[in-house]
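Chemist: Okay, predicted coordinates and the sequence, questions at the end:
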Amino acid sequence: MNLSNYTSEFKKNLRIAYPVMLGQLGHVLVGLADNLMVGKLGAAPLASVSLANGLVFVFLSLGIGFSFAITPLIAEADGEQDKKKGKTIFEHGIFITIILGFIICFMLLASQPAMHYMKQPNEVVELAKPYYQIIAFSMIPLMVFQGFKQFADGLSLTKYAMQATILANVINVFFNYVLIYGKFGFPAMGVAGSAVGTLISRFIMVGFMIYIIRTRKEFTDFVTRFSFNNIKKSILKKIYKLGYPTALQMWFEVTLFASGIFIAGILGTNSQAANQIALNLASMTFMIAVGLGVTATVRVGNQKGLKNYKELRRIALSIFLLMIIIDLLFAFGFILFKDILPTYYVDNQEVISTAATLIIIAGFFQLSDGIQVVVLGALRGLQDVKIPMRITFIAYWVIGFPICYFLALHTDLKSKGIWIGLLIALTASAIMLYLRFNKLTQKLIIEKNELT
């Protein structure tokens, strides 16, 4: 194998990926700012944000997963240089994400009473409720932004969503400071103030993307005579067929991690706070995987439009290799700084000690997590979503969840058991998804060779 065939693509992969990575970092930093600022109020407020966000992501993952269907369809149209097709997908994609925003908001508000049945500490539940209610309304602007983002990503114009999220992060930090602690004459709202800051920042994100798409020449061919009167059932059905398996893929993973949060809550406030620290740190490195996953979707989608399957496979493998190298570096960093990182969140020594152990395990699963994300992105670019949906269900819920539950609640491993289960689930997912990609791309290459 000639490595230069793959390493030669690193520069282009990173050029597409880095704005997504930085944009994702912006999203993660919103959560980090919430955790750091709320964490200064104590372990219970930090645990309440963890509980609320765990439940939010259960529903949000479905909406984001649906929106992911926009990117490969736009990328394919871009590869074909079919502007009319791209405009049609854009209009229908925005229509769907608006509807999804309202649906997710309603589902979150309706599900709030479920907090009382999750065996969480009463103090944590009471603090979580006002935060949760405000965050529910932020789903509407967030999903609209997601529609614009996936459209721009499909055109390889990933920098604009990055700029929007960086702007939103600055605004969120400011309003967190003002509203959590009661600065500049504002009332001290505590945990709820963090949610208000997030809500405001998400409306700013949407406004920024609307401005960019209406004023930048790269988007001119897609926004002319934009009208929801052009919505057609056949196009909605096409996006739905690609979107719902993608939504379920993400939902299976997010609900597994959310279940880990709830299990940690059963173990106690300190265990839940430690779990949140490790999860938040893992999320910060996950941004790299998301960026390269989007790159895989876009570049594979372009080659699919061109029907150049040999090149498609070579480009995808270059992204996988780059992901492995980056994740090995992150794994080393997690293990090296395990005792230092938790101290930036809380002063509680028990929480710090538990979190340090969890961070070691999180370091090991960096590799599996990164690989499964980029392979899923490549399969999404091929518009292969139903089999990967089944694979992720098996990996996360047939294999992963029972291990998390048993080791955490029926052995002395407790919180460590949750993360061992997550590591095994991610590893199983990575292996099975790669086998699927390998089989599918080899089949496409053979079939094209037979035709020619």
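Modeler: That came through, no problem.
Chemist: From now on I want contacts and neighbour counts done on CA atoms only, so please keep to that.
Modeler: Noted.
Chemist: count of neighbours near Ser353?
Modeler: Ser353 has 15 neighbouring residues, counting by other C-alpha atoms under 10 Å.
Chemist: Do I have it right that it meets Asp339?
Modeler: Yes: with contacts counted by C-alpha atoms under 8 Å, Ser353 reaches Asp339, the gap being 7.5 Å.
Chemist: buried ones in the helix or strand containing Ile391?
Modeler: When elements are defined using DSSP states H and E, Ile391 is found to belong to helix 386-393. By 16 or more other C-alpha atoms under 10 Å, the buried positions in helix 386-393 come out as 386, 388-389, 391-393.
Chemist: Then stretch 209-222?
Modeler: 209, 212-213, 219, 222.
Chemist: Tell me the secondary structure at Phe406.
Modeler: Of the three states, Phe406 takes helix under DSSP: H, G, I helix; E, B strand; the rest coil.
Chemist: for it, what are its contacts?
Modeler: Shown here is Phe406, whose contacts under the criterion C-alpha atoms under 8 Å, 6 or more residues apart in numbering are Gly417.
Chemist: The residue lying closest to Ala43 once chain neighbours are set aside: what's it in contact with?
Modeler: Nearest residue to Ala43, sequence neighbours excluded (C-alpha to C-alpha, 6 or more residues apart in numbering): Ala273, at 6.2 Å. Each residue near Ala273 by C-alpha under 8 Å, 6+ apart is listed here: 43-44, 46-47, 50, 351.
Chemist: From the chain's centroid, how far away is the helix holding Ile391?
Modeler: 17 Å (C-alpha atoms, centre = their mean, to the nearest Å).
Chemist: Check stretch 51-63 too.
Modeler: 11 Å.
Chemist: Likewise for stretch 324-342?
Modeler: Distance, stretch centre to chain centre, for stretch 324-342: 20 Å (C-alpha atoms, centre = their mean).
Chemist: got the buried residues for that stretch?
Modeler: Buried residues in stretch 324-342, counting neighbours by 16+ other C-alpha under 10 Å, are found at 324, 326-328, 330-331, 334-335, 338-339, 341-342.
Chemist: Return the member of the residues you listed nearest to Leu422.
Modeler: Nearest to Leu422, judged by C-alpha to C-alpha, of the buried residues of stretch 324-342 is Ala331 at 15.3 Å.
Chemist: Use this one as the comparison:
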Amino acid sequence: MLFERNLFDRSKPGNFWEVFRIALPLILANAGHSINLFTDRLMLQNFSKETMSAAFPAGLTHFTLICYFVGTVGYANSFVAQYFGAKMYHRVGAAVWQAIYMALLGGLFSVAAYFYAPALFRAFGHAPHLVELEVAYFRILALGGCIPLLTIALSTFWGGQGKTSMIMFVNLLITFCNIPFNYMLIFGMDFGWFKIPAMGILGAAYGTLAAGLVGLLVMVGCLLGSRTNIARFRTWNMRFDKDMFLRLFKFGGPNGVQLFLDLASFNLCVVLLGKIGQDVLNASGVAFSLNSLAMIPMFGLGQTVSILVGQGIGAQDIPFAERAVRSARLWLYFMLIILGILFLFYPEPALTLFQLEPGTRAFDLAKIMLRFVTAYLIFDGTGILYGSAIKGAGDTKFSMWIGSTFAWLLFGIPCLVTFYIFGLPSVRESLGPDRADTYNLWTQWTIIVAYIMILGTTFYLRYLGGKWKGMKVIESEANDHPRGAIPKEVGVDSYLP
């Protein structure tokens, strides 16, 4: 049942209100990130349409390249949650530090991508002036790739415990820094005694990294400067733990692989849509940007479910985990229905924010695209919710195989085949170029809807199967310390620098 009375009983762990308490800061944190993307693209759209068109694929490509590490590093959330649920508090700091080492490895990988940027974006086949802008934007993000990864690693310390207010605070701080930083660097500003030149798309990249660095430094100070964190969670325990690091690879790696292959297929779709024409590229960028707003409650509630399921697994309390999932589902569907109504019946105000003028082809295309987005919203939310639940327990291999296989078998390859078929000279001659492009465009959007519907249903059925209930990503207390010599609480001075 969707509505259950006991979900509103505050005395029961995992109730509607507890989920709200944990999810709201995460939703606001995700909102801060989406506001960053939204305002960046809005500023770039006002600077020039070319910079907006270049920033979207370039930013998505960079995130796709590092998303293996995003997924792997972020999975430390489940480690912290399960240690916290099992009351093995002394292992929390070690889990966070293994995530930090993984983030540094990802940062090196990001820097290496700097040198391959020109060849990569030329292969996309976009106009030469767009390729130049894409490469410039991508290279700056590549050099600072460790900043978002380290922020994710540090956030797992608070996220796994369900203390999500800290994550919200840092993300909103980044947002409050990002907007003025980007404005000054994109458009330039004259202070009289000091003048910042207008840097356009380069300014957007620099501003984003600078704001992220501010948030990262705040997290470092809070993690390592608290005597409580040092004493209870051993946050100064920087020792490389080979066993835990390998387990992070084992369980977090599939999560990263799924995210990489999923986003790679999505990136391919964006590139193919861009090849159809400039109006299609502009409309798609706007539609996907608005779709990212709908992802805010999805990801926030997905993270909440992953945390609470992890804590339930660690505490060996499955009813608590199941109740948390049902409570999150109620919140999710309520939010998505409201967003669906706005996208379907009142899209014009949102579209005009991106300087799409009513009556233009790009405006009309974006309006239709939002109808497709509305069609898959509930299924997308279902997939994220139940996928997060089983991954929080440790069922990451299934998620990887299903998510990755479906991303290409049902999405990436069909989009590629569609683009190839409607690009054949014989087909274009038979249908006419305009009709062929129209069929190409809406066939690809139909594929997107079908893929998300099937994926969401599959994750729901996997959750119902219950295999996740017997999984765990952490070691037992006995296995970790066979002599039982290490207490859960130690003196502060032992871990002070």
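Modeler: Yep, that arrived. Since we're looking at a predicted model, the values are computed, not measured.
Chemist: The stretch 351-497 of the second structure: strands as residue ranges?
Modeler: Ranges of strands in the stretch 351-497 of the second structure, per DSSP state E, counting those that start in this stretch: none exist.
Chemist: What segments of it are helices?
Modeler: 361-393, 396-406, 413-423, 425-431, 433-465, 477-480 (DSSP state H, counting those that start in this stretch).
Chemist: among those helices, which is the most enclosed?
Modeler: Mean neighbour count, computed with mean count of other C-alpha atoms under 10 Å, is highest for helix 361-393 among the helices of the stretch 351-497 of the second structure, reaching a mean of 23.
Chemist: matching residues in the first structure for it?
Modeler: Alignment of helix 361-393 of the second structure against the first structure: residues 350-382, by TM-score structural alignment.
Chemist: and what of stretch 241-254 of the second structure?
Modeler: With TM-score structural alignment applied, stretch 241-254 of the second structure matches the range 232-245 in the first structure.
Chemist: of all the contacts of Ala273 of the first structure, which two lie farthest apart?
Modeler: Within the contacts of Ala273 of the first structure, two members stand farthest from each other by C-alpha to C-alpha: Ser50 and Val351, at 14.2 Å.
Chemist: Report the aligned residue range of the first structure for stretch 266-274 of the second structure.
Modeler: Against the first structure, the aligned range for stretch 266-274 of the second structure is residues 257-265 (TM-score structural alignment).
Chemist: how big is the offset of the matching stretch relative to the second structure?
Modeler: Once superposed with the second structure, the aligned residues differ from stretch 257-265 of the first structure by a mean of 1.3 Å; criterion: mean C-alpha distance after the TM-score superposition for the first structure.
Chemist: ok, and what's touching that stretch?
Modeler: Counting by C-alpha under 8 Å, 6+ apart, stretch 257-265 of the first structure makes contact with 50-51, 54-55, 57-58, 118-121, 271-272, 275-276, 404-405, 408-409, 415, 418, 422, all of which sit outside it.
Chemist: Equivalent analysis for stretch 371-385 of the second structure, please.
Modeler: Taking contacts as C-alpha under 8 Å, 6+ apart, the residues outside stretch 371-385 of the second structure that touch it are 291, 294-295, 298-299, 301-302, 305, 325, 328-329, 332-333, 336-337, 340, 343-344, 445-446, 449, 452-453, 455-460.
Chemist: Okay, Leu431 of the second structure and Cys415 of the second structure: tell me how far apart.
Modeler: As defined by C-alpha to C-alpha, to the nearest Å, Leu431 of the second structure lies at a distance of 19 Å from Cys415 of the second structure.
Chemist: ok, now Val220 of the second structure?
Modeler: As for Val220 of the second structure, its distance to Cys415 of the second structure is 43 Å (criterion: C-alpha to C-alpha).
Chemist: likewise Leu365 of the second structure?
Modeler: Here the criterion is C-alpha to C-alpha. By it, Leu365 of the second structure lies 18 Å from Cys415 of the second structure.
Chemist: Gly340 of the second structure now?
Modeler: For Gly340 of the second structure, the distance to Cys415 of the second structure under the criterion C-alpha to C-alpha works out to 25 Å.
Chemist: Could you do Val309 of the second structure as well?
Modeler: Taken as C-alpha to C-alpha, the spacing of Val309 of the second structure relative to Cys415 of the second structure amounts to 35 Å.
Chemist: do the same with Phe363 of the second structure
Modeler: Between Phe363 of the second structure and Cys415 of the second structure the computed distance is 23 Å (C-alpha to C-alpha).
Chemist: Next: Leu209 of the second structure.
Modeler: Per C-alpha to C-alpha, Leu209 of the second structure is found 33 Å from Cys415 of the second structure.
Chemist: cool, Ala86 of the second structure as well?
Modeler: Distance of Ala86 of the second structure to Cys415 of the second structure, computed by C-alpha to C-alpha: 45 Å.
Chemist: who touches the residue most central in space within the first structure in this structure?
Modeler: Against the mean C-alpha coordinate of the first structure, by C-alpha atoms, centre = their mean, the closest residue is Val290 at 6.8 Å. Applying C-alpha under 8 Å, 6+ apart, we find Val290 of the first structure in contact with 20-21, 24, 373-374.
Chemist: What ranges does the second structure have for its strands?
Modeler: For the second structure, the strands identified by DSSP state E occupy 189-190, 195-196, in order along the chain.
Chemist: want to throw these into a markdown table with mean neighbour count?
Modeler: What follows is the strands of the second structure, written out as a markdown table (neighbours: other C-alpha atoms under 10 Å):
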| stretch | mean neighbour count |
| --- | --- |
| strand 189-190 | 12 |
| strand 195-196 | 12 |
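Chemist: right, and those - which one's nearest Ile179 of the second structure?
Modeler: For Ile179 of the second structure, the closest of the strands of the second structure is strand 189-190, at 13.8 Å, according to C-alpha to C-alpha.
Chemist: Now do the closest one: which elements does it pack against?
Modeler: In terms of contacts (3 or more C-alpha pairs under 8 Å, 6 or more residues apart in numbering; DSSP states H and E), strand 189-190 of the second structure is packed against strand 195-196.
Chemist: For the strand it packs on, give me every contacting residue.
Modeler: 184-185, 188-190.
Chemist: can you tell me which residue in the second structure aligns to Met432 of the first structure?
Modeler: Using TM-score structural alignment, the partner of Met432 of the first structure in the second structure is Thr458.
Chemist: with the first structure superposed, average distance for the lengthiest helix in the second structure?
Modeler: Using DSSP state H to define each element, the second structure has its longest helix at helix 278-314. Mean deviation of helix 278-314 of the second structure from its aligned counterpart in the first structure after superposition (mean C-alpha distance after the TM-score superposition for the first structure): 0.9 Å.
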